[in-house]
Every structure is written in C-alpha cells, then in structure tokens.
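A.B. asks: What follows is a predicted structure for the sequence shown.
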Amino acid sequence: MALAAFSKEQLLDTLRSAILLSPIAYVGQMTSPVARSAAENFLAEALYWSGIYEFDLRGEGVVKLLQDICQKPGVDCAHLLTSFTGPNCCLNSTIVDVFLDHEPQPTSTKNLIHLAQMVRDGKISMYDYGDEAQNMEHYGQVTPPLYNMSSIPNDLPLFLSYGRADALSDVRDVKLLLENLKDHDGDKLVTQYREDYAHADFVMGGTAREVVYDPLTAFLRLQ
C-alpha cells in the first residue's frame, strides 16, 4: 500500500513510540544565521524558480546559494557547521570528516521552501502554494491550515531531547512544542535537556552515546 493511502489513524497505529532529538517543529525563533538568512531572503524559492528542484549541497546551484548567504551582513561562514547548527560542544575532527563524507543528503527544494515559510511565520502550518486558488484546491481554504498538534495521542510514548546551544531547534521553539504536549500522560513523556549540546552533538557528539543514546535505549526497552 502506498504511503499516501494511509489515514492518520492507520499511521498512528503503526507507531509504538517516537524519539524526538533536537526536534524541528516550531522554527520561528531559529537563531542559525545561515538558515534564517536563507529563509528571510527567499533563497529556496529563488532556487525553485530557477528550475533547481533538488537541494544538494554538492550541486553547483546550491554552492552558489551558500556563497551568496555567506556574503550577507552578520553571517560568518568561516566555521560553516557552527554557523548552521550552533556551537557544538563535543565533536572531534575525525567524526566530522566521516560525517561530511556522507552528509548532508539532498532534499527537495520544495521541502526547504516549506521550512522557510514556517521560519518566517512562526507557525506549524502546511505548505503554502502562494496562490489562493491552489491552496483552495489542496486544502479547501485560501490559506494553508495549521497542523493539529492535539491529534498526537496523549498515551503515545515520546522521548524528547534538546540542547541550549542548538541554533536550529531553539529552546524557545521546543518549549512551544512542549506546551502543545502539556496534557500528555506524565509517564509517557520523557524530556531531556542538555545545557552544552547544539544540533550536531545529538548526531555525532563524542559523549552522545552515554548521555543521550543510553537513556534513549532504556526508554525504548520499556515500550
């Protein structure tokens, strides 16, 4: 069965639990100068209008885009990973080199447009086609609807971990997400806050196994 054929209820029925590491939900208060500059200057839209439908950091068009971003006031790309993710505490050069051999993976330019819209609007909403007729065709209304966060079952086990130094998943945005989860069953929601972690630390930090993944694994074993 194709994914599009699943209803929301069927998808939820396939989940036993969910893990949210430095979650990207609300993004209106994102502090990453690279990501915010790209959103506020409609650079993903410019790529799309230029006929570039795949965002590949190794592609010629995206390299030119990054060069344009790095020339903007207030954006320092001397340390691009830090400019993008925030000051990671626990990376070493070896693991970064391995990471960069394989990442970041491409995504659709339309996906980045959607994220940029949510950065600018500060809301968790569906994709805005920029045309009332198209929005009406897709959603039955002229503006894109908000995602209904209350549809997350209160008894779905959730493990959520976030860090103070994260420039993509800002603490203020995570707190908005947690506010949506305030009625979640107390024994089904585990939150972990890392004062020293930025975005990439959750993926490849030298201490991530002990401080994030061991508790995460223990959580999964209980489900």
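C.D. replies: Sure, I can see it.
A.B. asks: make it CA atoms for all contacts and neighbour counts henceforth
C.D. replies: OK.
A.B. asks: Name the single longest helix found in the chain.
C.D. replies: Longest helix in the chain by number of residues (criterion: DSSP state H): helix 109-121.
A.B. asks: From the contact counts, what lies against that one?
C.D. replies: helix 33-40, helix 43-49 (3 or more Cα pairs under 8 Å, 6 or more residues apart in numbering; DSSP states H and E).
A.B. asks: relative to helix 109-121, how tilted is the longest one?
C.D. replies: Here the directions of helix 33-40 and helix 109-121 differ by 90 degrees (axes from the mean of the first three to the mean of the last three Cα atoms, to 10 degrees).
A.B. asks: Mind giving me the packing neighbours of helix 33-40?
C.D. replies: helix 60-70, helix 80-85, helix 109-121.
A.B. asks: Which stretches in this structure count as helices?
C.D. replies: So, for the chain - with DSSP H - the helices run 8-13, 33-40, 43-49, 60-70, 80-85, 93-102, 109-121, 132-139, 171-180, 201-204, 208, 214-221.
A.B. asks: how far is the shortest one from where the chain is centred?
C.D. replies: From the chain centre to the centre of helix 208 is a distance of 19 Å (Cα atoms, centre = their mean, to the nearest Å).
A.B. asks: putting a second one here so we can go through both:
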Amino acid sequence: MFQDAASSRDWSQGDKMARIADDVLHVLVIFSVILTASCFSPPIKRLWSLGEDPEVHMNATQLITSKGYPCEDYTVKTDDGFLLGVQRIPYGRNATSHKDQRPAIFLQHGLLSASTDWILNLANESLAFILADAGFDVWLGNMRGNTYSRKHVKYTPDDDEFWDFSWDEMAKYDLPAMVTFALNTTGQSSLYYVGHSQGTAIAFAHLSQDLEFAKKVKTFFALAPVVTLGHITSPIKYLAQFDDIISAMFHIFGVDEFLPNSWWLDWLASFLCDKSTEKYCENMLFLLVGFDPVQLNETRLPVYFSHTPAGTSTKNMVHFAQMVNSNKFQAYDYGNPDENKQHYNQPTAPVYPIENMTTPVALFWGGNDWLADPTDVQAAIPQLRNVIYNSEIKNFDHMDFIWGKDATKLYDQIIKIIRKAELVSFYHSVFEPGPVVIQH
C-alpha cells in the first residue's frame, strides 16, 4: 500500500491527496467493522456448530475434574489491584494426595487465551494432565482481562480504567504475582515455567529486568516464542499500518475490550478462507495466528471454539501491532515524547534487554508459524545468554504447540529436560563438597 520515500517525491499533489484519502477510507472501514462487532451481536448463522460435547459448557475447574484430576482454585491479587484466577492440579490421577512435594511447574497461556488452553484435549494429549501424571505440581495462570481474570479491587470491566493495560502490565504485575503465590503455597523456592506465545513475551520481559525474581525460575520453556514481530504473516500486520489511528478511534468511542464476535469473524473469514478451511476461520484466534488442519483434531473444534478467544484489551492488541511496525521488543508506545516521559522517563518506549536474562531457556518454535515467525525467532536467539535447548519443529504453526496431534512428542522432550535438570540438582545437593572439618 505504501511506496518508498524516493518514489513518493514524484507524486503530484493530487496523487498525494488521493493516496491519503484512500488510506483514511481503509482505516474507517476497518474501524467501523471492529467497532460494530465489539458493540453488537446480531444473530447470524455460524460456519461451525458447537455441537453437543459437554466440555463446550464447562469452565476450567470442571474440565479438570471431569477427567478425574483434582483441582484447586485460587485468586491472586496483583500489586495494581487485579484479581487473577489460577487453577492448580496438585497431582495426577494415579496419586491419592499431594503430601509428597512434587516439582512445581507453571503454565502460562498465549494471546487471547486462558488457562483452558492446556486442558482442552484428551488427558493423554493435554500438557497440564501429562505433567500431573508425570509427578509434577501443575499451576495454570490467567492474565488480566481474560475469562478468569475479570475482577479488580476498584474497577469493573465497564470502566475504561480496567482495560488500560497491555502485556507490559502482565509482565510487570501478573507474572510475578502468580509465580510467587504458587511458590509460597507449595513451599518451594523455584519452579519450571512453560509459556506459549504471549506467555513467552511476558517472561522474556520480566526475567530480563528482575534478576532476583529470575532465580525463582529453574528453566523457562518457550513455546512459539514472541520477541520481535517484524516478519509476521498474521493479518495483524495489515492492521499494524494504522495502529495509531485505530488506537485513537477505539479510545474516542470507548471500545476498550477486544473480544470479537461472530459478525467480525465472518467478515474477516470471507477474505481469508475458502470452503476447505471455513470451519477453522470462524475463530478469531485461528484467523490471527494461523491453523493447521493436518495437526488439529476436528472433533475437538467445538471445544476449542467455546473457550477461545478468551479476551484481552484493545490496548494489548495495539501493542502487538506496534511491535510489528518497530520490529523491536519494546514497551507500549504512547505515541508522543511527553506521554512516554510520564511513563518511562524517556521520550521513546524502552526496549526490553533480553540479553540480560540469565534464566536457562529451552526454545521450541514452528516453521509454519504466522505470529512467531522463524526469522524473528532466529534473530532473537543470539541475544539470549543461556539457551540450553533449541528446536525448530518444521511444520508446526502457532497453535500446534498446545493442540496439535504431535504435540505430545514435544511434551515428552520437556519432561526429559526437566528430569535431567532435577537429577543434576539432586546430584549437587547430595554430593557437593562441603567445608573440610579437622577434629583434634
């Protein structure tokens, strides 16, 4: 749509005005569609029926207990007043209690998702259940604004202030609050962390800035890692061209929550999908990050679609769009030097220093990922100081890491890495030489 600076100098004044008018028209069309979708839910025919699977109507706790696993629900308060829902699977189906301390592992969902991401497949296919049966104390986090974290000590979702966040706040407040709560509850000093998509971005951000907190994470498993987004093929890149204007319009019209409904999905699907893929395209998450019919179990689609998208703020989506434009792993840009100074004490949005992160990280990324593009992932790897494992899964897309038919092979590798780390830790604790004491 945009030409380079050199060619733009050859435009006539009329051409320039026509191009500006065309761009503004595109913005208005995009915004009007999103605004209408956010405000109204007209009854239209869906491309895919939700069916009669009882899991369609279950919440996270019910999904866990229905498969024979114990579940504990907690509410975690952040320093800025959000109340986050957290689920815990303290032991597997074959255990009877959690009297024996099991290694704690924290699973953090991705963009537009919730803790249910990890429990929507069958028990032998879902990472949370596999880890519980393997002897781990499994914790499932929920970021502010999603289905399970829509409460605040002062604000309600009807207040603009409630939605004034991006993943910056998730990294600064949500992640440390939930991880610290899990450790305090289990009595452990550190745990393993598995993040997917946005769940990796917030970890990279916080672990690179708070090195004391970083000691609480034994190993960081990054699935579909998000650092920079300059090479994405997701439709987000088209909206990113107008991020400033769309952000301003959302603010003017009071559209703070990004939770698209069927009208918006069908509109976007009409441009991106054909008959062979239309059943995937009624879900906003798949439209934004891609889908793989070969890896996805079609019988589970009604369950996936009933639990995602789980919601976030429009500011968060604008933040992702900014990352596309800047190709930097940076904080939210408020658009002018004065406002940036108010938030960051500098005129530009700061870049997160991932090169400072010392936490061991295991990277798993897909060769067919629309959001965590292989080019962006490869550019981030040299900046990370302690990569203990790096694996490209050639045909995986963004969601295959949690719902793909072959995801269990990846999960087996995660468990192997943890077992090795636990063995090394045990060896050092037992055989590490102490001071020499000579008695007379």
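C.D. replies: Ah, there it is. Here the structure is a predicted model, which means the values were calculated and not measured.
A.B. asks: overall similarity of the pair, as a TM-score.
C.D. replies: Scored against TM-score structural alignment, normalised by the length of the first structure, the superposed chains reach a TM-score of 0.82; 208 aligned residues with a Cα RMSD of 2.5 Å.
A.B. asks: Between the helices and strands packed on helix 33-40 of the first structure, which one is closest to Y213 of the first structure.
C.D. replies: helix 80-85 (19.7 Å; Cα to Cα).
A.B. asks: what's in contact with that closest one?
C.D. replies: 32-35, 75-77, 88, 166-168, 198-200 (Cα atoms under 8 Å, 6 or more residues apart in numbering).
A.B. asks: now with 6 Å?
C.D. replies: Helix 80-85 of the first structure has contacts (Cα atoms under 6 Å, 6 or more residues apart in numbering) with 32, 34, 167-168, 199.
A.B. asks: Pick out the most distant pair among those residues.
C.D. replies: V34 and H199 (13.8 Å).
A.B. asks: Of those two, which one has the most company?
C.D. replies: Neighbour count, other Cα atoms under 10 Å: between V34 of the first structure and H199, H199 has more, with 28 against 24.
A.B. asks: Hmm, that one is touching D166, no?
C.D. replies: Yes. Contact criterion Cα atoms under 6 Å: H199 of the first structure and D166 qualify, at 4.9 Å.
A.B. asks: most remote residue from the first structure's center?
C.D. replies: A133 (28.5 Å; Cα atoms, centre = their mean).
A.B. asks: The second structure: which residue goes with that one?
C.D. replies: Aligning on TM-score structural alignment places A133 of the first structure opposite D338 in the second structure.
A.B. asks: Report the contact partners of its match.
C.D. replies: Applying Cα under 6 Å, 6+ apart, no residues qualify as near D338 of the second structure.
A.B. asks: same thing but at 8 Å, please
C.D. replies: Contacts of D338 of the second structure by Cα under 8 Å, 6+ apart are P347.
A.B. asks: Same check on L57 of the first structure?
C.D. replies: L57 of the first structure touches 63, 104-106, counting by Cα under 8 Å, 6+ apart.
A.B. asks: For these, which single residue is the most surrounded?
C.D. replies: Busiest of those [other Cα under 10 Å] is V63, holding 14 neighbours.
A.B. asks: Please report the distance of the residue nearest to it when sequence neighbours are not counted from V203 of the first structure.
C.D. replies: Distances taken as Cα to Cα, 6 or more residues apart in numbering put L57 closest to V63 of the first structure, at 6.3 Å, once the chain neighbours are dropped. According to Cα to Cα, to the nearest Å, L57 of the first structure and V203 of the first structure sit 19 Å apart.
A.B. asks: Quick one: the strands in the second structure, in order.
C.D. replies: Counting by DSSP state E, the second structure has strands at residues 72-77, 82-89, 104-108, 137-141, 151-152, 191-196, 217-223, 257-258, 312-313, 361-366, 387-393.
A.B. asks: how about the ones you listed in CSV, adding mean neighbour count?
C.D. replies: Compiled in CSV, the strands of the second structure are given as follows (neighbours: other Cα atoms under 10 Å):
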stretch, mean neighbour count
strand 72-77, 17
strand 82-89, 23
strand 104-108, 24
strand 137-141, 26
strand 151-152, 20
strand 191-196, 22
strand 217-223, 23
strand 257-258, 23
strand 312-313, 24
strand 361-366, 22
strand 387-393, 14
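A.B. asks: which stretch among these comes nearest D22 of the second structure?
C.D. replies: strand 257-258 (25.9 Å).
A.B. asks: buried set for stretch 281-300 of the second structure?
C.D. replies: 281-292, 295-296, 300 (16 or more other Cα atoms under 10 Å).
A.B. asks: To clarify, my last question referred to stretch 42-51 of the first structure.
C.D. replies: Neighbour-count burial for stretch 42-51 of the first structure [16+ other Cα under 10 Å]: 43-45, 47-48.
A.B. asks: want to try CSV for the residues you listed, with distance to D128 of the first structure as columns?
C.D. replies: As requested, those are arranged in CSV below (distance: Cα to Cα, whole Å):
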residue, distance to D128 of the first structure
L43, 16
A44, 14
E45, 12
L47, 17
Y48, 14
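A.B. asks: between these, which is nearest L3 of the first structure?
C.D. replies: Y48 (25.3 Å).
A.B. asks: Now for the closest one: which residues touch it?
C.D. replies: By Cα under 8 Å, 6+ apart, the neighbours of Y48 of the first structure are 109-110.
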